[in-house]
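Asker: A structural model of the following input is requested.
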Amino acid sequence: MLKLGILDQSHINEGQNASDALNNTLQLAQAADKLGYSRYWMSEHHAFPSLAHSSPEIMIAHIASHTSRIRVGSGGIMLPHYSAYKVAENFRLLEALYPNRIDLGVGRAPGGTPLVNHALQEGKFPSMHAADRYPQQIVDLISYLNDATPSDHRFAGLTAQPSIDRMPELWLLGSSGGTADLAAMTGTSYAFAQFFGMTGGEDAVAHYKEHFQPSVMSPTPKSLAAITVACADTEEEAEHLMRSNDLYFIALRENRPLPYLPSAKTAADYHYNSTELAHIQDTRRFRVVGTPDQVKEKLLQFAADYQTDELLIVSAIHDNQARIRSYELLAEAFELSTPQTQTLS
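Answerer: Below you'll find the model as predicted:
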């Protein structure tokens, strides 16, 4: 059976504030924990007024402490901004606190504007661009997580505390073949960010699997893909819910980002020009909208195309109860279950 997880960006909904958004994230995570979702990942973005958090590791600790079963992780840590050693320390500590429940997803994207990059990297890396260090950072991160820095390493003998006999799952996040190649070469798991609306994901995952080299991180290739979904009892309602996402990304595309996720009503009342309408129509290729049966059919086909048995669902829905309901309908359609729900039934 296809496994489903969740990727959440903690959007601040129109008419609400950051505290409301963080509470919405917690409510959804707790619902997902009971519904049988496999993972709950949180993104890293900086200087986005419409997003409530910029530190996934803090959110991971908060969500993990208020749930009991679901894996919690980053989707992802933007590694070029940071020391691989410090990231290893943070996630070893999280793994020690919440055994066998922590995912460390990392990426090389900036997660913000050039000004954000300068602020986060102030005084660092004078001789090379930070992203150019990313492959070496992945190698270093794997070494720190395994207490296995080689004798000729520049920090030979350094260990990341706390020293524990487990590791968080390490995932490389990407939307290109380059990251797929790096994940295959280092023997790590690979997550494709299809919700960005990028093409070529099927080829990237296939390349990853074909060239995967077993490692201490994983003996076999392991992949997933993230996709935008809106599910409701009727197709019309699902389309209505997706309108918030449509307008939000139209504004981003036109370089006039909104300070909130607009309500479905605001989106419905907006006067779209012909170019915007054409763009919305085009993006429907990358999004799944409909009733539970319609969404299930499309997601199963999507998973088959990507040769994966796990998907992360991204649902930017303004009404948090409607968002939770969307995930409830998916859980019912895919017959997700947990030991808790089985016992209660």
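Asker: contacts, neighbours, all on C-alpha from now
Answerer: Noted.
Asker: residues near A322, how many?
Answerer: Here the count is done by other CA atoms under 10 Å, and A322 has 17 residues near it.
Asker: From D233, how far off is it?
Answerer: Note on A322: its distance to D233, by CA to CA, to the nearest Å, is 10 Å.
Asker: would you say L7 is within a strand?
Answerer: Yes - counting by DSSP: H, G, I helix; E, B strand; the rest coil, L7 is part of a strand.
Asker: Might one say that it is in contact with Y40?
Answerer: Yes - with contact defined as CA atoms under 8 Å, L7 reaches Y40; the gap is 6.0 Å.
Asker: Could you check which of these two has the larger neighbour count?
Answerer: Y40 (29 against 23).
Asker: just checking, R39 touches V72?
Answerer: Yes - taking CA under 8 Å as the definition, R39 is a contact partner of V72 at 5.7 Å.
Asker: What about N255, how many residues nearby?
Answerer: Counted by other CA under 10 Å, the residues lying close to N255 total 9.
Asker: Who are the contact partners of it?
Answerer: By CA atoms under 8 Å, 6 or more residues apart in numbering, the contact list for N255 is empty.
Asker: run this one through as well so I can compare:
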Amino acid sequence: MSERRTTLSVLDLVPVRNDQATADALASTLALARVADELGYERYWLAEHHNMPAVAATNPPVLIGLVAGATSRIRVGSGGVMLPNHAPLVVAEQFALLEAAFPGRIDLGIGRAPGSDPVTSFALRHGAGGVSDEAVTHFPEYVDNVLAMMEPDGVGLSVQGRSYPLKATPSARSVPTIWLLGSSDYSARLAAEKGMPYVFAHHFSGQGTAEALELYRSTFRPSPELAEPRTFLTVNASVAATDEEAQRLALPQLQAMLSLRTGGELKPQRLVEEAEKVELPPAHADLVAAMAARWVIGAPEAARARIDELAATYGVDEVMVHPVAGAYTGTEPGRSPAREETLRLLAG
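Answerer: Next comes the predicted model:
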């Protein structure tokens, strides 16, 4: 085990429990972000998912503004913006404004996955990125457009033989750090080609991480913004005073992921007592056990050692924790105490 202390960050999908309204889930996220800020976590990223009753992270730029305004020092960003869902100029304008409001604290993580089902994706992309295949095909071009539009000089758009200037803000003084995200080798290759920082979605996939990071590092081409490969790891975590308690708290999220993987309905997250009453068929129980084995679930010392071990295994000095601990019956709707405690226990 490495003795090196790994830098910690946070990924938040803004989960919605079945005892919460959307306002409660948002209040829980703001409370969690303040805890991360106070504990010295490096960054706090918010995901993009649509039309999912269990997840309130539908609009990263809006959430980033809320979280950055509620914190003082932590970097805040998207994990990530699903670029094919949006016009590149809109994304550039949103994040350039965020950077202007919170200079030096904004990250723009970009992905190409839909973040939803095909019908919702069509509704999102109609008039703002084209049909699905076209949007994905033009993803590298969209990335270039976002990068260029946020630069102080902007980009020139050719219209009838004339160059029309496009700038994300009238007078940019700084630019957010822009990352490419992915769960396959596509984004690893693209990030390496463009000389951009890259993150593999280890928390979601759990497989192929080493191969994707090796591909990124071995094919990386330096850019004016980045001289060497830059990456970190994401991992699901439930940490409590004892292993047994951490395992109980992980159950609701494990069952939610089971529904996602098996085509079930993704309802608001169960409370712990409800999750404990669910009886799974053997095949599903095996799948849950396999997922849990890839997560960090346990008491503080072992959980922190596991994170440092993962960092050493994959050659990263930062791990982004997705705190997945659930809640018990009677928990205040506007808080997620077990998620907050996961961050506290890992920070030591």
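Asker: Just the TM-score for the two chains, thanks.
Answerer: TM-score for the superposed chains, counting by TM-score structural alignment, normalised by the length of structure 1: 0.92, backed by 332 aligned residues with a CA RMSD of 1.8 Å.
Asker: Between R39 and V72 of structure 1, tell me which one has more neighbours.
Answerer: V72 (31 against 26).
Asker: Name the SS class of the more buried one, please.
Answerer: V72 of structure 1 ends up strand, using three-state DSSP.
Asker: Structure 2: which residue goes with that one?
Answerer: Taking TM-score structural alignment, the alignment pairs V72 of structure 1 with V76 from structure 2.
Asker: just to confirm, which helix or strand has D140 of structure 1 in it?
Answerer: Per DSSP states H and E: D140 of structure 1 is located in helix 134-145.
Asker: Repeat that for L170 of structure 1.
Answerer: strand 169-174.
Asker: List the buried residues of stretch 168-185 of structure 2.
Answerer: 168-169, 172, 175-185 (16 or more other CA atoms under 10 Å).
Asker: The strand holding L170 of structure 1 against structure 2, how far on average?
Answerer: Superposed on structure 2, strand 169-174 of structure 1 shows a mean distance to its aligned partners of 0.5 Å (mean CA distance after the TM-score superposition for structure 1).
Asker: Go through the helix holding D140 of structure 1 and flag the buried ones.
Answerer: Residues Y134, P135, Q137, I138, D140, L141, I142, S143, Y144, L145 are the ones in helix 134-145 of structure 1 that count as buried (16+ other CA under 10 Å).
Asker: what range in structure 2 does it sit on?
Answerer: Going by TM-score structural alignment: helix 134-145 of structure 1 matches residues 139-150.
Asker: For the residue lying closest to V139 of structure 1 once chain neighbours are set aside, give its distance to T179 of structure 1.
Answerer: In this structure, V139 of structure 1 finds its nearest non-sequential neighbour in T186, 7.2 Å apart by CA to CA, 6 or more residues apart in numbering. For T186 of structure 1, the distance to T179 of structure 1 (CA to CA) stands at 11 Å.
Asker: cool, T159 of structure 1 as well?
Answerer: Using CA to CA, T159 of structure 1 is found at 27 Å from T179 of structure 1.
Asker: More neighbours: which of these two?
Answerer: Each of T159 of structure 1 and T179 has its neighbours counted (other CA under 10 Å); T179 has more, 22 against 18.
Asker: still on that earlier bit, and the helix holding D140 of structure 1, how far from the chain's centre?
Answerer: 20 Å (CA atoms, centre = their mean, to the nearest Å).
Asker: R285 of structure 1 pairs with which position in structure 2?
Answerer: In structure 2, the residue matched to R285 of structure 1 (TM-score structural alignment) is A293.
Asker: residues in contact with the residue nearest to V139 of structure 1?
Answerer: With contacts defined as CA under 8 Å, 6+ apart, T186 of structure 1 is in contact with I138, V139, Q213, S215.
Asker: Shared with structure 2, which of these?
Answerer: Among the contacts of T186 of structure 1, the contacts conserved in structure 2 (both residues aligned by TM-score structural alignment, their matches' CA atoms under 8 Å) are Q213, S215.
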